[in-house]
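# Here you go, sequence then predicted model.
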Amino acid sequence: MYSLAKITGIGTHVPEERLTNADLERMVDTSDEWIVPRTGIRERRVSAPDEWSSHLAIKAVDNMLARYPVTLDQVDLILVATATPDTSFPSVACQIQDHYGLPDTGALDISAACAGFVYALHLANGMITSGLHRKILVIAAETLTKITDYTDRNTCILLGDGAGAVMVEACPADQASFIHTRMTTDGSAGIHLYKSDLATHIRGKEIIKNGYMIQNGREVFKIAVSTLSREIPRLLEQTEYTLDDIDWFVPHSANLRIIDAVCGRLDFPTEKTLFSAEYFGNTSSASIPLALQMGLDEGKVKQGDLLLLSGFGGGFVHMSSLLRWTASGRRV
């Protein structure tokens, strides 16, 4: 895959309020001893009643601007990956444009659930490489706790809120971040993970219409593990790289059991994976930038590292992307 785009900065944000496993023990029939071995999650962040995905997105962008020598000057497109927009319309991307007063800028929300961040990066790379755009602000922002049924002990233990932002800019081919991507879709499995809105059926199958996220955890686990275990080798076969070349595997942090299972099938060391859900929960599209930020803060991810990003989620949609980490010049 030919690329003329690179990532030049990253920032993240999570709300202040924490929801621990001990807190959940007082809400539903569960326990820390049950949650941690099955999910790897110890706590998650919860947005305030008057705090929405746009608010988290703006704080993530501000964090990026404070950390890296990038600016919003000449941004000509805003892409926001979110499953929890403040409103169906206007989009979160439009609210970002309004907040920063960016002129001559397109604005678009992307609905790809937990794969949204990788999808947005792919679109940004394609739009810049094609010559249609020069500088794209990519954001993933979620307030999943607002669509969580806290009487459903199998789902409420998983979900948290957070946001991440990256800048993608035009560059010479020898400086590009993006190496190759692979995407797949299985719409027939959509009934296993959804949020009801207008419809009462998905492809003829009746859905629970309560406005909350509904998940068949057993089926989601099977689909995620089988999809990534099959598609990651197919992605690498189309490049000059192997799993041994990967410095860091950054999958969507749904839960640790999925990641352990995928790594086991691929014979890939789990210590070379980045996981953000332990203290942030499953933050859907935001989980990958949160994991990347943690890897950078801990001194694990370094400029030039080869990263494998894999997103999977409702749809079912999947996208894996092989890229070089190119953001540099971090401010202290």
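Sure thing, it's come through.
# all contacts plus neighbour counts: C-alpha atoms, from now on.
Fine.
# could you pull out the helices for the stretch 201-332 of the chain?
For the stretch 201-332 of the chain, the helices identified by DSSP state H, counting those that start in this stretch occupy 217-237, 256-266, 277-280, 287-297, in order along the chain.
# Who are the packing partners of the first one?
Right, the one you point to is helix 217-237. Taking 3 or more Cα pairs under 8 Å, 6 or more residues apart in numbering; DSSP states H and E as the contact definition, the neighbouring helices and strands of helix 217-237 are strand 178-185, helix 256-266, strand 306-313, strand 317-324.
# Can you point out the buried residues in that helix?
The neighbour-count criterion (16 or more other Cα atoms under 10 Å) identifies 220-221, 223-225, 227-229, 231-232, 235-236 as the buried residues of helix 217-237.
# got a markdown table for the residues you listed, with distance to T39 too?
Shown next, in a markdown table, are the buried residues of helix 217-237 (distance: Cα to Cα, whole Å):
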| residue | distance to T39 |
| --- | --- |
| V220 | 13 |
| F221 | 11 |
| I223 | 16 |
| A224 | 14 |
| V225 | 14 |
| T227 | 19 |
| L228 | 18 |
| S229 | 19 |
| E231 | 23 |
| I232 | 22 |
| L235 | 27 |
| L236 | 28 |
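# related to what we said a few turns ago, any idea which of the helices and strands packed on helix 217-237 is most buried?
Mean neighbours per residue, mean count of other Cα atoms under 10 Å, is largest over the helices and strands packed on helix 217-237 for strand 306-313, with a mean of 25.
# I would like the residues contacting that one, please.
Strand 306-313 is contacted by residues 112-118, 193, 224, 228, 245-252, 284-285, 288, 318-325 when judged by Cα atoms under 8 Å, 6 or more residues apart in numbering.
# Second structure follows, compare the two:
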Amino acid sequence: MTPARYAAITGWGEGLPPAVLSNADLSTFLDTSDEWIVQRTGMQERRIAHVSAIEMATIASHRALACAGLAPDAVELIVYGSCSNDEQVPNCASGVQLALGATRAAAMDLNTACTSFLYGLSSATAMIQTGMVKNALVIGVELISQFMDWSNRNVAVLFGDGAAAVVLEASDTPSGVIGTVLGCDAEARQTLRVRGMGCDYARGEVTYGDTIWDFDGQAIFKRAVHGMSDACARVLQQAGVSADDIDLLVPHQANLRIIEAVAKYAGVSMDRVMLTVQRYGNMSAATVPVALVDALKEGRVKPGSLLLMPGFGGGLTYGALLVRWGDRVTPLGTSEATFPAEHPSALEMVNAIRMRQDPHGRSHDALFAPRFVESLHQPTT
């Protein structure tokens, strides 16, 4: 196989569950209000899924493949970016492969938390550029509602469920990812942490899936802004372009204040920033690809547009990709893949999760043995 110089984005699609959880809904069980949430985050609502993450990813993937005019059995690689997997073994990418009928595709999961799509897009691009594969399906998906600590308003108001996918194909035309900066501020990895997910908890006095979120908002804000801003500056320098050349900033949608700060440091005016945080909240790995799909739907991506995509996530991972768009901004085809029409309301689903997590009305802190929690904070050698 002859190596390609570029990996063009030729298809795109999203899988957003229809059930909407509003700020007013959250105020029915949390000490919060629409004003409190909007002022601090810019968020007004978010989505709650009534299907699995693999199903969301499959719907997004069907739509992306139809958009690209690529048959599922022609797909050579599936990269599934997420930190809220339905299963660890087998991997979730294989579930999407099976659901699509993409029988020729290699399938791998990738977890760098909220930057999983960016890391996946850069990885798939490199594999196409080296000639390892000719095309790839890259997915960003999260089903965070099932792992959320719904008793903690500091995090419960932030996150939502969703998915989006893009198709990459080998190309000689300069398009796709043309600049990449990835990194990790591991010194601060404890500032954003979900206790209750992972093998450490399976062997303790903890029920797997009952979570407590460690979320140091001030530290995360400072490090996220620094990491994303630095990555933006470095990727622009790497590609030999300036902020004035950027047509659209498509950032991770963690918080409106973070987005505004990153745009300011990057030198990109807010009228050139794609915002979805008010509609979907923070969908972790799904925020950047969903924002990209919405930008295409709204006509904000033109042939030849230069897009800057920064993000950060648990780890604390960070990065920024520079993407040159190709000639086509409209789908070649559409897919009939959709969500089941009948579903509970978002608030009904969240209340059911809350009851499952704590049926006896205990505080979530009481679910974790103090000895076990303290052991997790001891330094390792």
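Sure, I can see it. Treat the numbers as computed from the prediction; the structure is a model and nothing was measured.
# ok, back up a step: need the helices and strands packed on helix 217-237 of structure 1 in CSV with distance to G101 of structure 1, can you?
Below are these laid out as CSV (distance: least, Cα to Cα, whole Å):
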stretch, distance to G101 of structure 1
strand 178-185, 29
helix 256-266, 40
strand 306-313, 31
strand 317-324, 31
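# Can you say which of these is nearest to F275 of structure 1?
Distances from F275 of structure 1 to each of these were compared by Cα to Cα, and the smallest falls on helix 256-266, at 7.8 Å.
# average offset between the closest one and structure 2?
Using mean Cα distance after the TM-score superposition for structure 1, helix 256-266 of structure 1 ends up 1.4 Å from its aligned counterpart in structure 2, as a mean over the superposed pairs.
# For that helix, grab the matching residue range in structure 2.
Per the alignment by TM-score structural alignment, helix 256-266 of structure 1 matches residues 256-266 in structure 2.
# now stretch 143-163 of structure 1
Using TM-score structural alignment, the residues of structure 2 aligned to stretch 143-163 of structure 1 are 143-163.
# Any idea how far apart the tips of the matching stretch sit?
Separation of the first and last residues of stretch 143-163 of structure 2 by Cα to Cα, to the nearest Å is 9 Å.
# Tell me who's in contact with E169 of structure 2.
The contact partners of E169 of structure 2, taken as Cα under 8 Å, 6+ apart, are 7-10, 128, 134-136.
# ok, 10 Å please
E169 of structure 2 is in contact with 4, 6-11, 68, 70, 75, 124-125, 128-129, 133-137, 176, counting by Cα atoms under 10 Å, 6 or more residues apart in numbering.
# The helix or strand containing it vs structure 1, mean deviation?
Taking DSSP states H and E as the criterion, the element that holds E169 of structure 2 is strand 162-171. On superposition with structure 1, the mean distance recorded for strand 162-171 of structure 2 (mean Cα distance after the TM-score superposition for structure 1) is 0.6 Å.
# The spatially most central residue of structure 1: what's it in contact with?
Taking Cα atoms, centre = their mean as the criterion, S285 is the residue nearest the geometric centre of structure 1, at 2.6 Å. Contacts here follow Cα under 10 Å, 6+ apart; on that basis S285 of structure 1 touches 80-83, 111-120, 139-142, 162-164, 252-253, 311-313.
# Please compute how far stretch 277-297 of structure 1 lies from its chain's middle.
8 Å (Cα atoms, centre = their mean, to the nearest Å).
# Quick one: end-to-end length of it, please.
From its first residue to its last, stretch 277-297 of structure 1 covers 16 Å (Cα to Cα).
# Also stretch 240-258 of structure 1?
27 Å.
# And for stretch 59-78 of structure 2?
14 Å.
# likewise stretch 185-199 of structure 2?
The distance separating the two terminal residues of stretch 185-199 of structure 2, taken as Cα to Cα, comes to 23 Å.
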